[in-house]
Each structure stands twice: as C-alpha cells, then as structure tokens.
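[1] here are the coordinates; sequence isn't available:
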C-alpha cells in the first residue's frame, strides 16, 4: 500500500500509528540504542523505512542475528509497513564508521 497523495499519506500514518518517531522510541527503549536514525523513504506515507541503529546489544552478534533482534522487537510494526531496512552497529563500530 502506498499513498498517492499527501492526504492518503497522513491517513495511512494515522491508521497504523507508525512514524519514524514511534519506531525510534521503541528501539531506544527495548534495544537500549544510543543512536537511532530512521528515514521514511516512502514520501511520508509510513510504508518504507530505513534505519541506522547503534546498540550495545549487537555486540558479538552476526548481521543476521542483529536483524532478527530488531525485527523481533518491531514485529507488530513491521507487519503494518511495506519495507524495513535496518543497518545495525555496535557503539564501537559506529564510532569507527563516523571517524572514517
């Protein structure tokens, strides 16, 4: 489902309650994330998100395990959207990435 107009986009977000802000709050709370940046790539309809998530809970986890952790945390929210792309980093990895 994608919105064709701004009105449809607002209605979709209102119906699902999913916004970058709500996703960010859940991730920060449940995954103890120190940095969360969520971009709505769907033009405001709340159906396609890309996220950068930095959490110490990712330490010693593979990329797949990190994605499973995030997806499990956002199970209900992900079910209501079209596309979700998380990029998961430990605090150490994030610092190296920012420095480089």
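    Right, received. Where do you want to start? Here the structure is a predicted model, which means the values were calculated and not measured.

[2] only C-alpha atoms for contact and neighbour calcs from this point on.
    OK.

[3] show me where this structure has its helices.
    Ranges of helices within the chain are 6-16, 20-31, 63-73, 75-79, 91-99, based on DSSP state H.

[4] run a quick neighbour tally on residue 79.
    11 (other C-alpha atoms under 10 Å).

[5] hmm, I was thinking of residue 27
    For residue 27, using other C-alpha under 10 Å, the count is 21.

[6] same check, this time on residue 68
    In terms of burial, residue 68 registers 13 neighbours under the definition other C-alpha under 10 Å.

[7] put this next to the previous one:
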C-alpha cells in the first residue's frame, strides 16, 4: 500500500475537492506510519468538526488501518 505524502495529498484533494491539502509525514518520530494533515475544502462548510473528520476518514478508509497515528485539521476556505 502506498502511504506516501504525495499519494495521501492527491487522494484527499480529489475526494474532497479540496482547495488546499498539506500532508506531513511524522513517522520518523514514531514506531509506525504517522501523518499530520491540513485540508481546506468547501465541502466542510456548515459541518461540525466531527462530520468534517468523518469525511476525511471516509476518503482514507482503506489507508487508515495501516496508519498508526493520524492528526487532522479541517478548515473551510473562509
């Protein structure tokens, strides 16, 4: 499974029609795959934090079981 920052960035951008996506690989500090992401998408407008995070988790549903730690920040374009 490809768990590169580029792969995750492209997948989130495509699935969430994101205006901006940043993916940071924080694996060197941990024992297994770990990432920190920032996603800016108009799909988050009017949604509470939990629903925003669910959209991200749904997008990465195949990848998340292979990721040890996953931090996310979800924002609207405003």
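    Looks like it came in fine. Source: prediction; values computed, not measured.

[8] coming back round to it: relative to residue 45 of the first structure, which of the helices of the first structure is closest?
    helix 6-16 (3.8 Å; C-alpha to C-alpha).

[9] and the residue nearest the centre of the first structure?
    The residue lying closest to the centre of the first structure (C-alpha atoms, centre = their mean) is residue 51, at 4.2 Å.

[10] corresponding residue for that one in the second structure?
    Aligned by TM-score structural alignment, residue 51 of the first structure pairs with residue 37 of the second structure.

[11] doesn't residue 71 make contact with its match?
    Yes: using C-alpha atoms under 8 Å, residue 37 of the second structure is in contact with residue 71, at 6.2 Å.

[12] Throw the helices of the first structure into a markdown table and include distance to residue 47 of the first structure, thanks.
    Listed next are the helices of the first structure as a markdown table, based on distance: least, C-alpha to C-alpha, whole Å:
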| stretch | distance to residue 47 of the first structure |
| --- | --- |
| helix 6-16 | 8 |
| helix 20-31 | 11 |
| helix 63-73 | 15 |
| helix 75-79 | 9 |
| helix 91-99 | 26 |
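
[13] nice, that's everything, thank you.
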